[in-house]
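# Pasting the sequence and the predicted model now:
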Amino acid sequence: MTITKALSELKLLEKRANKLIDETTFVTFTVGGEPPRDARSAAEFNDRVRARRQSVTDLLRRRSAIKAAVVASNARTTVDIAGQTYTVAAAIERKASVAFEQRLIARLRSDLARVQREVELHNERAGERLDQQAQALLGKEGSRGAEYEALHRSFMDRNAARLLDPLDAQADMDRLSDQVEAFLAEVDQALSVSNALTVIDVP
């Protein structure tokens, strides 16, 4: 059967097994010679419970056989997604764990934006202090000449905030965002095609 059919049967088997388990009373009691509730006799109850228990076992055994065949196939079948080759298992895992990459992107974005605002605010305040010092030292007339430029360089060397960005967060974020978006845009289609074409043998 194809992987698509296998996945469909797995869902059906799980649904039937859960229903059978939930709707079966496996243990009851009798009083005197009276039959148990929901049965005409103790023998009928016993037979029904054994039959249903066997049915659950058969369903779960079939589910395990299909699941094992799907897992083995996923480990060896490859798909190409956004220019990279993955096993189906690796593609499924990346799809499940892409939230971590999205969390990292969000953190890079928020850190960069926050620190850029802090640097800008700090430097605005430093500039205001510089203007006050320049007026005090040079007077209004001297606040734009060569002396001011020398004072400005000296003051800002000591007081300016500078972004410390060892990863180049914007470039890192852009690169990672492109990778995640390209992967998510193609992964479902690639897996669907692979599942429709890949055939497995279930014992």
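Noted; the coordinates are in hand.
# hey, let's count contacts and neighbours off CA atoms from now on
Fine.
# in what helix or strand does the spatially most distant residue from the centre of the chain lie?
Going by C-alpha atoms, centre = their mean, the residue of the chain most distant from its centre is Glu141, 61.6 Å out. Applying DSSP states H and E as the criterion places Glu141 outside every helix and strand.
# residues in contact with stretch 54-62?
Identification of contacts with stretch 54-62 by C-alpha atoms under 8 Å, 6 or more residues apart in numbering yields Leu13, Glu14, Arg16, Ala17, Leu20, Ile21.
# Tell me if Tyr86 really is in a helix.
No. According to DSSP: H, G, I helix; E, B strand; the rest coil, Tyr86 belongs to no helix; its state is strand.
# quick one on the thing from earlier: show me the two of the contacts of stretch 54-62 that sit farthest apart.
Farthest-apart pair in the contacts of stretch 54-62 is Leu13 and Ile21; separation 12.1 Å (C-alpha to C-alpha).
# One more to weigh against that first structure:
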Amino acid sequence: MTNETMTVHKGLAELKIIGDRINKAISQGTFCKANKHSNEKINGVSIEKFKTQIQSDWDKVNDLIKRRNAIKRAVVLSNAITKVKVGNEEYTVAEAIEMKNTGMQYKKDLMNTLNKQYVEAIRITEKENGETLNQKAENYVIGLYGSKEGKTSIDEIENTKKQFILNNTFELIDPIKIKEKIDALEQEIADFEAEIDSALSVSNSITNLEISY
């Protein structure tokens, strides 16, 4: 049984390279061999020596696999219970990593969609209102009363124009206060991205793992 203490940072660094070591030990290892009965040597060494080499190759691969799995297990368990503070939120390391890799992207997608729809809605509203709407109203009353000049009161014409403008004015339907939502998401994303890497790095450098295999 091997017992060892290391930081999460060291464990993660070893996990990055131990996979290649395992693959190399597997691909370069010899675990059995066909041999003519009369041969007393294989590859220049005695059969007993060759058997020892086979056992050594087997032990090397399995020791590396056991070590890799022990480190990985310790990291996973540590990440599940170790807490980090990112912005105003507290996460386990596992939660923070998930937010960094996936969860925050959904918030970015939401923010971008909100912003795109908001900009387009404002563009349409501003285009359809203002001078454009006034001109449409003028054309409407001219078309309606043009042939009745002198027979229609100024007040009636003005009221008709006002009613036309009221009926045709574009307005933003915004029950969620979309601009506030966009600003809040933008701030949340900025705060998270500014602090997440540092928070994880500090945590990994001071958190110890107990490795047993």
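Okay, I see it. All values derive from a computational prediction rather than experimental measurement.
# Just the contacts of stretch 54-62 of the first structure: which are in helices?
If you go by DSSP state H, the contacts of stretch 54-62 of the first structure have Leu13, Glu14, Arg16, Ala17, Leu20, Ile21 in helices.
# which residue lines up with the third one in the second structure?
So the one you mean is Arg16 of the first structure. Using TM-score structural alignment, the partner of Arg16 of the first structure in the second structure is Arg21.
# is it possible to export the ones in helices among the contacts of stretch 54-62 of the first structure to CSV including neighbour count?
Shown next, in CSV, are these (neighbours: other C-alpha atoms under 10 Å):
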residue, neighbour count
Leu13, 19
Glu14, 15
Arg16, 16
Ala17, 20
Leu20, 16
Ile21, 14
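# Nearest to Ile105 of the first structure among those?
Nearest to Ile105 of the first structure out of these is Glu14 (C-alpha to C-alpha; 37.1 Å).
# Just give the closest residue to that closest one, not the sequence neighbours.
Nearest non-adjacent residue to Glu14 of the first structure, counting by C-alpha to C-alpha, 6 or more residues apart in numbering: Arg63, 7.4 Å away.
# how about the strands of the first structure, start to end?
Here the first structure has its strands, by DSSP state E, at 78-81, 84-87.
# Near the residue nearest to Glu14 of the first structure, how many other residues are there?
A count of nearby residues for Arg63 of the first structure, using other C-alpha atoms under 10 Å, gives 21.
# That one against Lys11, yeah?
No. Arg63 of the first structure lies out of contact with Lys11 (C-alpha atoms under 8 Å); the separation is 9.0 Å.
# Longest helix in the second structure, by number of residues?
Taking DSSP H as the criterion, the second structure has its longest helix at helix 47-81.
# what distance separates that one from the centre of its chain?
33 Å (C-alpha atoms, centre = their mean, to the nearest Å).
# same check, this time on stretch 124-141 of the second structure
Distance, stretch centre to chain centre, for stretch 124-141 of the second structure: 45 Å (C-alpha atoms, centre = their mean).
# Also stretch 135-147 of the first structure?
Distance, centroid of stretch 135-147 of the first structure to centroid of chain: 58 Å (C-alpha atoms, centre = their mean).
# Show residues contacting it.
Outside of stretch 135-147 of the first structure, the residues within contact range by C-alpha under 8 Å, 6+ apart are Asp131, Ala134, Tyr148.
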